[in-house]
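> With the input below, show me the fold.
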Amino acid sequence: MWPAVKAMLHSVYDQPTATAVHEQFDRLLEYTEGRLPKVADHLGDAREDLLAFTGFPDDVWRQIWSNNPTERLNREIRRRTDVVGIFPNRDAIIRLIGAVLAEQTDEWAEGRRYLGLEVLNRCRLTPTTDTTTTPEATTDPLIELPA
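Okay, the predicted model is just below:
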């Protein structure tokens, strides 16, 4: 049943609006409830985390739920460690990976951002609805990020 569940889960992320995303997720839960109750329970418990991206502007959804930056970083670490081959001790590999991470941090801080400041600022100004709190608790003033 995994291919069908996987296809339905992917279809959740293909929806154009937040309402459509939530409706498709409901259909996924209905589909799995009778056939795979443990999967339905797991997905139901993870609903808030899985659909958190819908609280942001829809043009940045793909960047939010993509793991491309993590995969790119892992490939760079793998490439650097493959060049060295054998490390004399654990501290040597930690130093190399630490240097790679510091280099990546510098690159991202200097402007090669996956989500630029203007996008983050726009995301921060987008009102979100938190289903776990009362409406009074979600009226906190929004903080603008520096431009």
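
> switch to C-alpha atoms for all contacts and neighbour counts from now on
OK.

> So residue 14 versus residue 99, what's the distance?
Applying Cα to Cα, to the nearest Å, the value for residue 14 to residue 99 is 38 Å.

> any idea which residue of this structure is furthest from its center?
Here the chain reaches farthest from its C-alpha mean at residue 88, the gap being 35.9 Å by Cα atoms, centre = their mean.

> name the element it belongs to?
Secondary-structure assignment from DSSP states H and E places residue 88 in no helical or strand segment.

> For residue 29, grab the count of nearby residues.
Burial measure for residue 29: 23 neighbouring residues, criterion other Cα atoms under 10 Å.

> now residue 18
19.

> again with residue 65
Neighbour tally, residue 65, other Cα under 10 Å: 13.

> is it true that it touches residue 53?
Yes: counting by Cα atoms under 8 Å, residue 65 does reach residue 53; the two are 7.0 Å apart.

> Spell out which residues are contacts of both of those two.
Common neighbours of residue 65 and residue 53, counting by Cα atoms under 8 Å, 6 or more residues apart in numbering, are absent.

> Look up how far residue 33 lies from residue 95.
Distance, residue 95 to residue 33, using Cα to Cα: 48 Å.

> Let me see the ranges of the helices in the chain.
2-13, 18-35, 37-45, 47-50, 61-65, 68-84, 90-109, 117-124 (DSSP state H).

> Here is a second sequence; please produce its structure as well for comparison:
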Amino acid sequence: GRRQILGFYIGGQESSNGWKDVLKDLYNRGVHEVLLGVFDGLPGLDEAFKEAYPQADVQHCIVHKVRSTFPKIRVQDKTDFINDLKTIYNALDDVCALAAFDTFKDKWVKRYPKEVKSWEDQLSTLLTFYQYPEEIKDAIYTSNPIERMNKEIRKRLKPMNSLTNMDAAEKIVYLDVIAYNERFESRV
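So this is what the prediction gives:
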């Protein structure tokens, strides 16, 4: 029930091989039982995760999916389209969510077939959060908390253009991670 950063890794481009290394490191450090991975849709990450944790569920970030869909919708349709999407991921349960998707699909498939198909193809991993208690829904339907932390770290490092080397930058990130974990230690 607590949020905690378990590690940070310095690397280049995000790739499935890079994520395999991260997940292998976490596993080797004792993270053996994982119930759920929440991802932004990076290709290959799901497979790397399922390789490390085959019993775990996958939840794709709803916020990222909405953001990737939004630019493809005509201006005059954006409000209605997004409001109709909200009926899916704000439904009372997975049965209602699936019914809401059917209504959404019927309304929009002719105008936006690719976007509707994209949602339909990922629907099972976009709605995984319905398999978990309502109390934690807001914590698991999006990857935004870690995205926010990454943004805070980048903001902190950017003005420090006088950092002497990578070790100095890593020390600042480490201290930020420790402070983050301490802040959230007692929250549930």
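
> sorry, back to before: among residue 95 and residue 33 of structure 1, which residue is more densely surrounded?
Taking neighbours as other Cα under 10 Å, residue 95 of structure 1 and residue 33 compare with residue 33 leading, 15 against 11.

> contacting residues for that one?
Residue 33 of structure 1 touches 39, 40, 41, counting by Cα under 8 Å, 6+ apart.

> rerun that using 6 Å as the cut-off
residue 40 (Cα atoms under 6 Å, 6 or more residues apart in numbering).

> what do we get in structure 2 for it?
Correspondence of residue 33 of structure 1 to structure 2, assessed by TM-score structural alignment: residue 109.

> Quick check: the gap between its match and residue 93 of structure 2.
From residue 109 of structure 2 over to residue 93 of structure 2 the distance is 23 Å, taken as Cα to Cα.

> and residue 49 of structure 2, how many residues sit next to it?
Residue 49 of structure 2 has 23 nearby residues by other Cα under 10 Å.

> Helix, strand or coil: sort out it for me.
helix (DSSP: H, G, I helix; E, B strand; the rest coil).

> Against residue 125 of structure 2, how distant is it?
According to Cα to Cα, residue 49 of structure 2 and residue 125 of structure 2 sit 13 Å apart.

> Pull up the gap between the residue positioned nearest the centre of structure 2 and residue 38 of structure 2, please.
Centroid-nearest residue in structure 2: residue 143, 2.8 Å away (criterion: Cα atoms, centre = their mean). Separation of residue 143 of structure 2 from residue 38 of structure 2 (Cα to Cα): 6 Å.

> Could you pull out the buried residues of stretch 101-118 of structure 2?
Neighbour-count burial for stretch 101-118 of structure 2, counted by 16 or more other Cα atoms under 10 Å, picks out 101, 104, 105, 108, 115, 116.

> Show the contacting residues for the first one.
If I follow you right, that is residue 101 of structure 2. Shown in contact with residue 101 of structure 2 (Cα under 6 Å, 6+ apart): residue 88.

> go with 10 Å
Contact analysis of residue 101 of structure 2 by Cα atoms under 10 Å, 6 or more residues apart in numbering lists 84, 85, 86, 87, 88, 89, 95, 107, 116, 119, 120, 123.

> Among the residues you listed, name the buried ones.
Buried members of the contacts of residue 101 of structure 2, scored by 16+ other Cα under 10 Å, are 84, 85, 86, 87, 88, 89, 116, 119, 123.

> Just name the closest of the residues you listed to residue 22 of structure 2, please.
residue 123 (26.7 Å; Cα to Cα).

> That closest one matches what in structure 1?
When structure 1 is aligned by TM-score structural alignment, the residue opposite residue 123 of structure 2 is residue 47.

> so how far is residue 61 of structure 1 from its match?
16 Å.

> try residue 70 of structure 1
Residue 70 of structure 1 sits 16 Å away from residue 61 of structure 1, going by Cα to Cα.

> Those two: which has the busier surroundings?
residue 61 (16 against 10).

> The more buried one touches residue 55, doesn't it?
Yes: because the distance of 9.2 Å satisfies Cα atoms under 10 Å, residue 61 of structure 1 is recorded as touching residue 55.

> Structure 1: which residue goes with residue 173 of structure 2?
Mapped onto structure 1 by TM-score structural alignment, residue 173 of structure 2 lines up with residue 97.

> my guess is its match meets residue 80, correct?
Yes: if you go by Cα under 10 Å, residue 97 of structure 1 and residue 80 touch, sitting 8.3 Å apart.

> who's more crowded, the two?
Neighbour count, other Cα under 10 Å: between residue 97 of structure 1 and residue 80, residue 97 has more, with 17 against 14.
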